[in-house]
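Student: No sequence on hand, only this structure:
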C-alpha cells in the first residue's frame, strides 16, 4: 500500500507507530548531518526527518537529492518532535524515515506552492493543477463540496428528487446568447447548450415528479465579469401544486439551513421588499441591506430655486455618508472624478457637509440656504458629521450611479463585512421591459413566468405595468437565486408569447412541445434556481466565483491551461458541414 496514514492525521498518540506516508515534497531543510522535509498531501503536512546516525546511508543520500514537488513514499517511525510547532496539527511529532521511494520527480514549479504565492492570476490559471495544491484553492473546493452536499441532503429530506436533464437541446432566441453545437448527422442543424433546464423541469412537473432538483451545469455566451463564467452551476428546483409563498418558505429554509450548517449563523425570517421599493431606496434590485445609506429623493425640496441642473432633472436623489464630513475637499473631488468615470457615467456631484455645530455647508450655497439644506438632511437621514452626496438626471441612470457610489463608500468604510449575512427577498418584479433596439417587449425573467393574479388583462392595455409572479433571493447585495410561478396552461402561454413578439408559427416552432404538454393536465407549478458558484463564494466570505471553481475560464472566456477554445481542422469542419477556413 502507498500509505497507512495521511499527512494530516498523525498525533502524539501515534508515537512509536510504524507508518507509511505518501505525498509531495513541500520544502526541504538540509543541515548537513540532518535533513527535514515537509511532506504534503490533501490532508495536511507532516515533517520527515533524515538523520545521518539513525537513517540508512543510502536513504539519507536519496533525501539529499529530493526537489520541490517530488512525489515520494516513506516508511518510518513516529517520534516526538524536539521543536514543536503549535500552528500545525501534526506539530507534536515527526517521522524518522527508514525507507524512501521516489514515485515521481518534478520540474521546478513556475510559482511557489504555498498559501502566499509569487504567481500571478494568469500564470496560476495556466498551471491550475499546481494551484489546486495550495491550501486556499484546495480549501475552497472542499468548501464547495460541503455546500453542495448540504444542499443535496436538505432537499432530499424535503422529498425532492434529483433528475438529470439533457445538455444537447434546442436554441431559443430569448435571454442570453446560446453556445451552439453542430450536428454531424443532421446537416445544417444545431443543438444548443442549456442556459438553464427551464422547460425540462416544467415538463417534469407535467410528468408528476412533484418536487425536482438538480445541481446542473449551464452555459451562456455572454460578456464576463468577476462573478460570471461562460459555464456555471445552478441548484435548479421546481415544485408542483404551489403558490409563491410555498416557494419562498421552502427555499428560505434551505438558505437558513446552509447559513447554520456551513457558517454557524442563525438568521431570523427573511425580510421582503418589492422591486419598486428596492429601486427607490437603493437604486438596484439586489440591495445590500447590511448597512444603511438609503436614498432620499429630493425633487420637492431642490427644484424651487434657480439651479437648472436640478430643475431639468427627472430625479434628484442623495445619500448620507456616515462620518463623511471628515473627507477633505481634495478627497471629495477625487470621489466626484470616480463617479465621472465611463463605467459610472455621472456628470458631477453636489455635496453638503453636516457640521458639528449643526450648520450645513454645500457646494451649491449660491442657490440654497440653510433651511433647504436642513430639509435635504432630514430626507436623507443625515446626522452631524455626515456628508450628503446628491446626483441628478435620468431616473434609471442616476439611481444606478448613486447605487455604485453607495457600494463604493460602504466598501471604503468597512461596512460590507464578509462574516455578516443579510438575506432579502425581492418580489413583484415587472413582467416585461421595453427594448429600444428591437422596439418590443422582452421578458425580464423568461417567457414562462406568469403575471401576478388578476393582471393578465393589463398585457393588452398597459404591459409595462404588469407585475410578474417572480422573486429573487438576495444575499449581501448579490442575487443568489431567482424564480417564479410558471404559466401552466396553453392559452395563457400563447398570450404571453404573442406579447413578446412571437407569431403563432414561431411560438409553435420554438415552444410547441411545452404548449402541447400543457394540454395533458399540467399542474400549477413554480420554482427557483440558485447560482451555486456565487452562493459558495459568498458563504466563503468572497464575491469572486473563480476561486471556487476547479478549472475556471479567464476574463476573455478562455481556458489558458488547455488553450481552449481552439480551431478545428478542415476534416472536422467538413464532417460537421461547416465552411472551411472560417
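Tutor: Cool, the structure landed. Bear in mind that the values here come from a model prediction, so they are computed numbers and not experimental data.
Student: going forward, measure contacts and count neighbours with C-alpha atoms only.
Tutor: Will do.
Student: Now do the helices in the stretch 201-350 of the chain.
Tutor: Remark: helices assigned in the stretch 201-350 of the chain by DSSP state H, counting those that start in this stretch are 244-263, 275-282, 299-302, 308-311, 329-340.
Student: neighbouring contacts of the last one?
Tutor: If you take Cα atoms under 8 Å, 6 or more residues apart in numbering as the criterion, helix 329-340 is touched by 344, 345, 346, 347, 348, 349, 401, 405.
Student: Also the third one?
Tutor: Contact partners of helix 299-302, identified using Cα under 8 Å, 6+ apart, comprise 310, 311, 315, 316, 317, 372, 375, 376.
Student: Now render the helices of the stretch 201-350 of the chain as a markdown table, adding mean neighbour count and distance to residue 147.
Tutor: Conversion of those to a markdown table gives the following (neighbours: other Cα atoms under 10 Å; distance: least, Cα to Cα, whole Å):
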| stretch | mean neighbour count | distance to residue 147 |
| --- | --- | --- |
| helix 244-263 | 17 | 7 |
| helix 275-282 | 20 | 29 |
| helix 299-302 | 15 | 46 |
| helix 308-311 | 15 | 49 |
| helix 329-340 | 15 | 37 |
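Student: Next up, a structure to set beside the first:
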C-alpha cells in the first residue's frame, strides 16, 4: 500500500513519486490550499494539496479540506523542497505535493488530543490512541532497541536463550502468587512464576553453564511507578562463578548496551556494602547524583537532655543521624512541616531540625536540650554553615535510615541538587535475613536461595541475625535495575536456610523437594542476576514511570482500563475448573 515511511522522506527523494500511509496529525485548510501533517511510526511529513490545472486536482483539494484529526489516509504525491523549512522535524526540508488522497478510515471525534496533556486514566482507557503519539512511539522503540541489543550481546558470548515454564508450582516465599486452577486436577493449582529462579538453577545443574531469558514474571503485590503485576526481566545464570565474575560480565554488558541504545557512557561502577549505603545515604539503592550524605551523631548527642536522642544514641540496632541541606534555612515553618509529613510516610515519628541564619543565629526546637558549646560542636561535626538547615532522625536503624533517606531525596529535588549525569554502582554484602516482629521469624532479604557469606551451616545458625549474604544489586541513579546473588549449591546449606526461615522438613519436600534433589547430584557453584527491562527502558526513555514503556500496563489499582480486566467469570466456566466464588465478608 505504500512505497515509503512518512518519517523517512528526505532530500534524496526530491522529484520522486511516493505513496505514504498514516494518520492526519494536523490538517489545515487555508482556503483551497491544504496542509496535512501525515504521521506514521517513523515520524511526520508535511503533505500539500494545492490548486493546479492537473486533472483530478480539484478532487484532491476537496478531499484534503475534509480531512480530520487522526483520519487514516493513503497519499500519493511528488517530493519537493519546502519553501519554509521546519528544523524541528527530520523531514522539515521537504514536503509531498499530493496527487491522490484516499481516506482509508474516517476517525470519529477523539476523547483526547495528542497535543493536549490528558490524564493517565484516559490515556490507559484509550491506550491504542495514546500509543500512536510520537512520544509513546519513541519510548516503545527505545524498549525494542534495548531488548534487541541485549540479545545480540548475550548471543555473541555463548549464552543460551532457554524458556522456562509459565505454569509452575506455588512457593511460600516472596510476593503473593497468581494462582491458576488446574481443570484436569480438581482442587489443585498452578502458579504464575514470580521469576524463573528455581528453573535457572536447575539448568546450571543440567550443565547449560550460561543461560538467559527475556522472561515474563508475575507478582500479586501493590503497584507503583516502578512496579507492575506483570513485568519483564532479563534473567541470567552462570555456572562455575563467583561474585566478581558475574558483576564484571554484566557490567560490561550494561556499558555496551547503554552506549548503543542511549548514547550514554556510564561512569565507573563503585562497589559499596549495604551497611555503608544505609549509613551514608539511608537507602540500599542510593542516588549518587545527589552529594548530600547522612552523618551519624550518636556520640555528640548521648549526653544531651533530649530523650529521643539519648534513647537511641549508642544502642545496638538504633541510630541518631543528621542531614545538612545547603541553603535550607530558607525553608518556612510550613515547608519544614511538609518535610516532617514526608518523613512520616516512611516511619518517622518526628523530624527535629536546626536552622542557621545568615547572621549565624541558630533556630532549633532541640537546641534547648544541649549546652551551647555541645550544640555548636554538633553542628560543626555535620558541617553546617550559615544559611543551612540540619534535619535529625533518631530511632531504629532501618526506620531512621529509610525516612532520612527519603528526606535526602526530597531535598535533592527541591533544592535542585541532582547532578545531570549517570551514576551507577554495585551494592553488596546484604544482610542474609531480616527479623519479622509480627511473624516472629526470619525472612530472606533477597530470596531463600541466596548463599550466605559463611560456608559453614553451624556458623550460619549461630549468627543468623548478623549474617551477610553473597547478594548484590546494580543501582543506577537511585533505581535498582538488577539484582542477583551467588546461589546455594549444597543441599545441607539450603535445608538450613529453609529451617531458619521457618520452613520445616516436610514443607521443604512439598514445596522445594525437586530443587533439593537436584542439588544432591553434583550441582556446581553458580550465580546470576536479573535486570528489570521495564525500569531500564524507562531510564533510557527519560520517563519516571515504567507504565510509559509498557504497551498495555495496569493502573495503580491493578486494573486494565482498556479491556476492563479483571472481570467476573461466568459460573459455568468456574465450574469447569472446580472453583466457587465466595461472597466478601459482610456482602
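Tutor: Cool, got the structure. Computed from a prediction, not measured in an experiment: that's the story for all the values here.
Student: Please list only the buried members of the contacts of helix 299-302 of structure 1.
Tutor: 310, 311, 315, 316, 317, 372, 376 (16 or more other Cα atoms under 10 Å).
Student: mind checking how far the fifth one is from residue 165 of structure 1?
Tutor: Relative to residue 165 of structure 1, residue 317 of structure 1 is positioned 47 Å away (Cα to Cα, to the nearest Å).
Student: What's the local residue count around residue 41 of structure 1?
Tutor: 18 (other Cα atoms under 10 Å).
Student: List the contacts of it.
Tutor: Contact analysis of residue 41 of structure 1 by Cα under 8 Å, 6+ apart lists 6, 7, 8, 22, 23, 24.
Student: how do the residues you listed look in structure 2, which are kept?
Tutor: Here is what carries over to structure 2 from the contacts of residue 41 of structure 1, by both residues aligned by TM-score structural alignment, their matches' Cα atoms under 8 Å: 6, 7, 8, 22, 23, 24.
Student: Of the helices of the stretch 201-350 of structure 1, which is nearest residue 427 of structure 1?
Tutor: With Cα to Cα as the measure, helix 275-282 is the member of the helices of the stretch 201-350 of structure 1 nearest residue 427 of structure 1 (5.8 Å).
Student: Contacts for that closest one, please.
Tutor: Counting by Cα under 8 Å, 6+ apart, 284-287, 294-296, 399, 403, 426-430 sit against helix 275-282 of structure 1.
Student: do stretch 214-225 of structure 2 as well
Tutor: Counting by Cα under 8 Å, 6+ apart, 163, 175-178, 192-196, 228-235, 544-547, 555-558 sit against stretch 214-225 of structure 2.
Student: again, 7 Å this time
Tutor: If you take Cα atoms under 7 Å, 6 or more residues apart in numbering as the criterion, stretch 214-225 of structure 2 is touched by 175-178, 192-195, 229-235, 545-546, 556, 558.
Student: Equivalent analysis for stretch 369-386 of structure 1, please.
Tutor: 295-296, 298, 301, 318-325, 353-356, 358, 360, 388.
Student: Report the buried members of the residues you listed.
Tutor: Among the contacts of stretch 369-386 of structure 1, those classed as buried by neighbour count (16+ other Cα under 10 Å) are 295-296, 298, 301, 318-325, 353-355, 360, 388.
Student: mind listing which of the residues you listed are in strands?
Tutor: Judged by DSSP state E, those include 296, 318, 319, 320, 321, 353, 354, 360, 388 as members of strands.
Student: Alignment lookup: the fourth one to structure 2.
Tutor: What it means is residue 320 of structure 1. Matched to structure 2 by TM-score structural alignment, residue 320 of structure 1 sits across from residue 324.
Student: so its match sits right up against residue 390, yeah?
Tutor: Yes. In this structure, residue 324 of structure 2 is within contact of residue 390 by Cα atoms under 7 Å, at 4.4 Å.
Student: that older thread, of all the kept ones among the contacts of residue 41 of structure 1, which comes closest to residue 133 of structure 1?
Tutor: residue 24 (9.4 Å).
Student: The closest one: what's it in contact with?
Tutor: Counted by Cα under 7 Å, 6+ apart, residue 24 of structure 1 has contacts 39, 40, 41, 69, 70, 71, 72.
Student: Can you tell me the element residue 84 of structure 1 falls in?
Tutor: Using DSSP states H and E, residue 84 of structure 1 is not contained in any helix or strand.
Student: Residue 7 of structure 1 versus that one, what's the distance?
Tutor: In terms of Cα to Cα, residue 84 of structure 1 sits 16 Å off from residue 7 of structure 1.
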